[in-house]
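J.: Kindly return the folded structure for what I paste below:
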Amino acid sequence: MTIGTAEKKDVPLYLTGPGTVTPNASVRITSRVDGTIQQIAFTEGQDVRKGQLLALIDPRPYQAVLDAAKAKLQQDQAGLANAQLILTRYATLQKNGFSTEENLDTQKSLVAQYQAGITGDEAAISAAETNLSYTRIEAPIDGRTGLRLVDEGNVVRGADATAIVVLTQLKPITIIAPMPEASRPALTAALARGTVVADAVSKADGSVIAAGKLTVIDNAIDPASGTLKVRALFDNGDLALWPGQFLDLRVTLDVARGATTVPSSAIQRGEGGLFVYRVGSDNRVTAQSVTAGTIGGGVAVITSGLAPGDRVATSGQFRLAPGVSAVDSPAAAGSQQPAAPSGAGKTTGTGEG
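T.: Below is the predicted model of the structure:
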């Protein structure tokens, strides 16, 4: 049998939910114009920076359209200059009575046509330049490329749904987890107080994989499951988290300051509620009713029934009974575990949150 001591310590109050690692941003890289892929400028699994070239589509057809639009602009600008010169002459002739009002109005209309044509030419040049820029497919975010889905030499179209590659941001990265709807007030209050620590916890061994912070609580409760989604952000500099990974998200809601605690293995459950085997100064045990707050992480918070310094049995309780010596308990005494004393308290929280 092992004996532990009730201690006074600060205990974090956790809320835990099953989480899924989700990219902070994920972009399907597709073409916005039709053409032949001349170059794939990335390798699969490569880290790329925003603005870095990923693929190049044959730009020659779009360059030709741009050159034609620029030539049309020059033509119309020359025509406008000539029309304005003639308009000036007509105005002088009409003032001196050597030209009709009709000729002057006709020339004004021609000048306006050239001006409108130049505006259209400038719009055509802008559209051609935009389409030409689309032949350079660049990374819209920092991230890591996935598998290449289209090879060089293939014809792609702006209307195609097929992506050339999927670009995923891994640093930073997020975890999304559902939490019970009853936890919404505590989550909201924690965020209102400031930074809320969130840990990514392995489902395999309970170890903390990464530390981050809670960033947002969803604005709606799922009526089908009665849960509320939360998102936590992680720097993920060591790439310990990977998109699609399934783990637990543990949120620290608050810290219970100066709480009386015992090892969670000391807590026993009987017909009357929770109790512990308290070890007296004479080393004899008594069944002591307790009220527990949170129980998790190997620690139980005791809200009533024990005081700091009290000794309790933390293992081998099956050998104990009230009045038995904790130092020299007979094996026969543990053939049956006695029920908890009448009126034993009930827990106020049986999990990590």
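J.: all contacts plus neighbour counts: C-alpha atoms, from now on.
T.: Fine.
J.: just the helices in this protein please.
T.: In the chain, the helices defined using DSSP state H lie at 60-95, 101-133, 184-193.
J.: Let me know the angle separating the second one from helix 60-95.
T.: Between the axis of helix 101-133 and that of helix 60-95 there is an angle of 160 degrees, by axes from the mean of the first three to the mean of the last three Cα atoms, to 10 degrees.
J.: Please generate a structure for the following sequence too, so the two can be compared:
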Amino acid sequence: MRPTLPLRLSGLLIVLVALGLAGCGRKSDADANAAPSGAASAPGKAASAPPPQMVGVVKVVQADVPVSLEASGTVTALQSVDLRAQTTSTVAQVLVKDGQDVKQGQLLFRFDDRADRASLEKARAQLARDRAAQADLERQFKRAQELVAQNFVSRSALDTAQANLEAGQALVRSDEAAVQAAQVTTSYNELRAPISGRVGIVSVFPGSLVQANATALPLVNIAQLDPISIAFTVPESQLGHLLAATRGGALEAEALPVSGAARGAAPVKGRVTVVDNLVDSTTGTIKVKAEFDNKAHTMWPGQYVRVRVTLRTLKDATVVPQAAIIMRGTTERSVYVVAPDNTAKLVTVQVRQTLGEQAVVDGLEAGQQVVVDGKQNLRPGTPLRLQAAVVRAAGAPASSAAAASAAASGNAP
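T.: Predicted coordinates for the structure are as follows:
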């Protein structure tokens, strides 16, 4: 029996409703599945851009840079004299005190000179006696000449008178020499300063016995303290540069105390005076001496110091901290430079000279900012967050180094 029309219409309506419900269910499932993936895509996009790296930077500067060599040296007196007695006697007076400054020719010691003065007077008396005898011989010689002229005596008598006169003259000259020797011996009883300088510790007192003995303990030492010299050695590899610099005129030097209260004081200026004429083959070094003004007596003989000698000056050199330089391989050197978009840019440089914690390089321009701190975490193109780096120059105090670094970094945030 065939179904009626109303029944078929109601069946069709039921099918359409079922299909609509199924489509809604699939759409809901699709929306539910799509929602988590869409939510996860936003963090994925954020993770693709790395965060900026915090780095310390300084500005590349351009300046005249002195090229120097440093060496350890010892302060030595230009002149130093050990005073010893030249006669055997006792000390009568000590006219100098420990540590006193003396002038050349100043009287320092007097010895007991009574015996020497007696010998001098004896020599003078002998001279007076022989001069009187010489005068008598001169008169005899003149009379002999007159008698010979009148033929009263023979020629041999005149010759005898002349010989006696010449012997008397020789005896007088001998006596004069004896007087001079006695005067010299007497002068040994006064000991004067042969140079100007500072006296050390006096080792004798009034009444002490002194002897003319080269091995005896010196009475005192005198050392010249102004000007003063410093002796130091440099490697023979620097000899060519050192000689070339000395040919150009006076070579400046600086003395830098390394111990005591003088540490941190301003360097003392001087000049190189001599380069030794041979290289020590056992150590491969050559000796050099420099002379310094020492009116304030800031340097003392035997003191250990550092000496800096300026060989030449690099004009308008490009200077960066050595800490900014990255070693790549055996010869290649590079630095990270801050690009205009605040990202890291790797630039190859050539190191011309290293000066303490600074380096003179080619390949950079003044005003560029180079990364000093944090470069180990960088790659080319890494976004940067900048701050001023503290770079201490060689020999500079920490406070001044911080100020210099802040000034060099300019407007770095």
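J.: Overlay the chains and give the TM-score.
T.: The TM-score (TM-score structural alignment, normalised by the length of the first structure) is 0.88; 328 aligned residues with a Cα RMSD of 1.9 Å.
J.: coming back round to it: can you lay out the helices of the first structure as CSV showing distance to Lys229 of the first structure and mean neighbour count?
T.: Output for the helices of the first structure, formatted as CSV (distance: least, Cα to Cα, whole Å; neighbours: other Cα atoms under 10 Å):
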stretch, distance to Lys229 of the first structure, mean neighbour count
helix 60-95, 47, 16
helix 101-133, 40, 17
helix 184-193, 10, 14
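J.: Mind putting the ones you listed into CSV with distance to Ala204 of the first structure?
T.: Formatted as CSV, the helices of the first structure follow (distance: least, Cα to Cα, whole Å):
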stretch, distance to Ala204 of the first structure
helix 60-95, 55
helix 101-133, 49
helix 184-193, 26
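J.: Nearest to Asp10 of the first structure, out of these?
T.: Nearest to Asp10 of the first structure among these is helix 184-193 (17.1 Å), distances taken as Cα to Cα.
J.: quick check: longest helix of the second structure.
T.: Per DSSP H, the second structure has its longest helix at helix 5-47.
J.: quick check, distance from that one to the centre of its chain.
T.: Averaging C-alpha positions (Cα atoms, centre = their mean, to the nearest Å) puts helix 5-47 of the second structure 89 Å from its chain's average.
J.: for stretch 205-221 of the second structure, same thing?
T.: The answer for stretch 205-221 of the second structure is 38 Å, by Cα atoms, centre = their mean.
J.: Onto which residues of the first structure does the longest helix of the second structure map?
T.: The aligned range for helix 5-47 of the second structure in the first structure is empty, by TM-score structural alignment.
J.: What of stretch 279-297 of the second structure?
T.: So stretch 279-297 of the second structure sits over residues 221-239 in the first structure, by TM-score structural alignment.
J.: Give me the contact list for the matching stretch.
T.: 170-181, 184, 198, 210-218, 220 (Cα atoms under 8 Å, 6 or more residues apart in numbering).
J.: Same question for stretch 353-367 of the second structure.
T.: So stretch 353-367 of the second structure is contacted by 59-62, 67-68, 317-323, 347-352, 392-394 (Cα under 8 Å, 6+ apart).
J.: quick one, what contacts the residue nearest the centre of the second structure?
T.: In the second structure, the residue lying closest to the centroid (Cα atoms, centre = their mean) is Val307, at 1.0 Å. Counting by Cα under 8 Å, 6+ apart, Val307 of the second structure makes contact with 70-73, 232, 253-256.
J.: For the residues you listed, which pairs are in contact in the first structure too?
T.: Contacts from the contacts of Val307 of the second structure that recur in the first structure, judged by both residues aligned by TM-score structural alignment, their matches' Cα atoms under 8 Å, are 70-73, 232, 253-256.
J.: Would you agree Ser202 of the first structure is in contact with Ala210?
T.: No. Contact between Ser202 of the first structure and Ala210 fails when scored by Cα atoms under 8 Å: they sit 9.5 Å apart.
J.: Next, find the distance separating Ala30 of the second structure from Ala39 of the second structure.
T.: Distance from Ala30 of the second structure to Ala39 of the second structure, counting by Cα to Cα, to the nearest Å: 14 Å.
J.: show me the contacts for Ile176 of the first structure.
T.: Going by Cα under 8 Å, 6+ apart, the list of residues near Ile176 of the first structure reads 19-22, 229-232.
J.: burial count for the aligned residue in the first structure for Val75 of the second structure?
T.: Counting by TM-score structural alignment, Val75 of the second structure corresponds to Val21 in the first structure. If you count neighbours by other Cα atoms under 10 Å, Val21 of the first structure ends up with 24.
J.: which ones are touching Val21 of the first structure?
T.: Here Val21 of the first structure is in contact with 173-176, 241-247 (criterion: Cα under 8 Å, 6+ apart).
J.: coming back round to it: can you select the buried ones from the contacts of stretch 353-367 of the second structure in ChimeraX?
T.: Buried residues within those, by 16 or more other Cα atoms under 10 Å, are selected in ChimeraX with:
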select :59,60,61,62,68,317,318,319,320,321,322,348,349,351,392,393
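J.: mind listing which of the contacts of stretch 353-367 of the second structure are in strands?
T.: The strands, defined by DSSP state E, take in 59, 61-62, 67-68, 317-321, 347-352 from those.
J.: Now flag whichever of those is closest to Arg198 of the second structure.
T.: Ser68 (33.0 Å).
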